[in-house]
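> sequence? don't have it. structure:
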């Protein structure tokens, strides 16, 4: 007779555990009246109490009572600009009634250049403390893994500063930080982007100086770029992403947000791990990305924040066979910390089902950062990253428009919030 495995964490009494592991026609793998056992931060078993207790010894385990509550995987936020200087709240509020031209005529900087200026001015400590505050709130909303991009430095000194903050954040708190180099988020404001010689000079710096240094120092694992009208062309994007690949930085791409200039086709050709935004992506590009295994990251909060005139259409990507992910796109022009809010927008404004949205916020998002072997679902052998919702039915997750249902958050088996209270 095999000896039982010994658990150090036992979640009992849940009205339902949503595993996000497909079971027949149930894509979410919902298990009623379920329990979960974990050891050293990893799931040992999940299912009906009699089956789990037959496999696992609960003696001495910490018990979490989830009676009448729902347990689900922690959210994975796979697209954020977590680190930035001051806010752009004034710009955001004025844009409700005024144009960008009118706002800039008032002496107020706007857009990415404004964020670049504020991030360059901020010290590393200031950036660290600001990001820590945001992470604390993201955790409270059930997020347990966050991808964090650079991209508001746009020079060697300030890009490296942002990436060092990612390292400090990883060491200082419990959310997993996945670091992405986005030195090609824009061109430096001090150059003339309309002069090819100046564009080329910065691109050469990215390829021959910044990317090698980032890779050699282990400051990031992905290389991202903004391929769109007014930013980087498809050919420029190819050169930069291929340089990243040569240095073992896997490719990501912001593309098709405001025009279709070939970024999605490039993502498929290079085998990028994800392509993000995708408002102008063609059906043929969707099929190509599906065949190449490129995850499509859709950003409903961004479309909402900017009142996008061509909101993304996830249904077309799903029908093309793409795996979809959701991200907050947290940034100074789209300050969104709640993945549940993003799910609500994805369902209400973009035609996703609640089941599709949850999978995109967990397993899909984990795939978009190469973490799906360890996170994104609740099953044996994966991290015990989970959240507990105090709602009577799953549908209340988006039905209660302004309600945060999270009462407990557990990260790698460690209870960080319990009954709404932060744990040390």
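Noted; the coordinates are in hand. From a predicted model like this one, the values you see are computed outputs, not experimental measurements.
> contacts, neighbours, all on C-alpha from now
OK.
> ok, the nearest residue in space to residue 118 that is not next to it in sequence - how many residues close by?
The shortest distance from residue 118 to any residue other than its chain neighbours is 4.8 Å, reached at residue 85 (C-alpha to C-alpha, 6 or more residues apart in numbering). For residue 85, the tally of surrounding residues (other C-alpha atoms under 10 Å) stands at 25.
> and residue 85, what helix or strand is that in?
Taking DSSP states H and E as the definition, residue 85 sits outside all helices and strands.
> show me the contacts for it.
115, 118, 119, 120, 121, 122, 126, 127, 130 (C-alpha atoms under 8 Å, 6 or more residues apart in numbering).
> which residues are in contact with stretch 385-394?
Counting by C-alpha under 8 Å, 6+ apart, residues outside stretch 385-394 touching it are 66, 68-75, 142, 144, 375, 378, 397, 405-413.
> switch the cut-off to 6 Å
For stretch 385-394, contacts defined as C-alpha atoms under 6 Å, 6 or more residues apart in numbering pick out 69-74, 142, 405-412.
> now do stretch 322-335
77-81, 87-88, 290, 295-299, 302, 305, 336, 360-361, 364-365.
> next, the one to line up against it:
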């Protein structure tokens, strides 16, 4: 590695290193890429989660659901959002994540959505992690606002976000009770018109038909996919759209129809993996996502590791920069204190990462 880039892989006998990292009998692999997160938010929903796992309703007044987090997030100024999200991201880094996506969506008003994206920009500048931001104003409908009027607000904010470079992607939660196909199209097309690449949350709890729209618009990725048909997955594969699998989320919410990620592969799609860290799925470890993807999703360890690195980089459109160990790519890599890559899936609940290199600099270890 030199100048933050990978110079050579394999036989490097013709190079003399200024510094050598001893990785004998250890696994060296690309840094994890977390392709779907909501890591910037305010507060906690631990009371709700504790009640749900016990089969109970949350106690009165406890924050619950997207709107519960929205209230807590609106109460935070940008520095407070940075202060709360920073330790979460550092925990992700310690578990081997060197690139991640960060969505807005817990503001559901103009001021807070902008603060979330501004917090993401600050965190990207302050921490040794590559953070790519996504505008998800269309995460839910805020109470007391007529739906058509709220869609207008979401669309009206896009030019300012694009002009200031606060986000690279525009995302919509298309599902029953959230945003329908017509509103999804309008928001994504507005994003495209201003240079924001489309992404979609789709078919998590109902079949929406949004997969065809994603293929038509050339979405970078589509996420959840629990109820998407095989024909739609094949159309997405033909369009080069990446499918993002969220095994920890399916586990955390006890999803009634958890995604079988092998369907994504069978359809010819590139598969990506993500933690979906959010108030309803608080995990910072891509290693845990690999464990879940193998045991609950039926993936082989190589399939899960590809999805957690190269596939996830494809889902963020940065696969020419990171996600694999190839000359010319950014030197993002991790060293694990195990001798076989399969140990990542085998040693459940353990952090096997001892060293993290981000852009050629050792930042952990």
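Right, received. Where do you want to start? None of these values were measured; they are calculated from a predicted model.
> Mind checking which of the contacts of stretch 385-394 of structure 1 are in strands?
With strands defined by DSSP state E, the entries of the contacts of stretch 385-394 of structure 1 inside them are 70, 71, 72, 73, 406, 407, 408, 409, 410, 411.
> Now which residue in structure 2 aligns to the first one?
In structure 2, residue 70 of structure 1 lines up with residue 27, judged by TM-score structural alignment.
> What residue, apart from its backbone neighbours, is nearest that match spatially?
Residue nearest to residue 27 of structure 2 in three dimensions, not counting chain neighbours: residue 336, with 5.2 Å by C-alpha to C-alpha, 6+ apart.
> To which residue of structure 1 is that neighbour aligned?
In structure 1, the residue equivalent to residue 336 of structure 2 is residue 389, according to TM-score structural alignment.
> Counting neighbours, what do you get for that match?
Residues within reach of residue 389 of structure 1, counting by other C-alpha under 10 Å, total 24.
> For residue 49 of structure 1, give me its contacts.
For residue 49 of structure 1, the contacting residues are residue 35, by C-alpha under 6 Å, 6+ apart.
> repeat for residue 249 of structure 1
221, 222, 223.
> what residue of structure 2 matches up with it?
When structure 2 is aligned by TM-score structural alignment, the residue opposite residue 249 of structure 1 is residue 196.
> Kindly report the same for residue 379 of structure 1.
Residue mapping for residue 379 of structure 1 onto structure 2 gives residue 326, with TM-score structural alignment as the criterion.
> how far away is its match from residue 30 of structure 2?
The gap separating residue 326 of structure 2 from residue 30 of structure 2 is 10 Å, by C-alpha to C-alpha, to the nearest Å.
> Neighbour count: those two, which is higher?
For the pair residue 326 of structure 2 and residue 30, the greater number of neighbours falls to residue 30 (27 against 18), based on other C-alpha under 10 Å.
> list the contacts for the nearest residue to residue 32 of structure 2 once chain neighbours are set aside?
When the adjacent residues along the chain are set aside, residue 32 of structure 2 lies closest to residue 97, with 4.4 Å between them (C-alpha to C-alpha, 6+ apart). The neighbourhood of residue 97 of structure 2, defined by C-alpha under 6 Å, 6+ apart, consists of 31, 32, 33.
> try residue 31 of structure 2
Taking C-alpha under 6 Å, 6+ apart as the contact definition, residue 31 of structure 2 lies against 96, 97, 98, 332, 333, 334.
> just residue 262 of structure 1 next, same as before
Residue 262 of structure 1 makes contact with residue 234 under the criterion C-alpha under 6 Å, 6+ apart.
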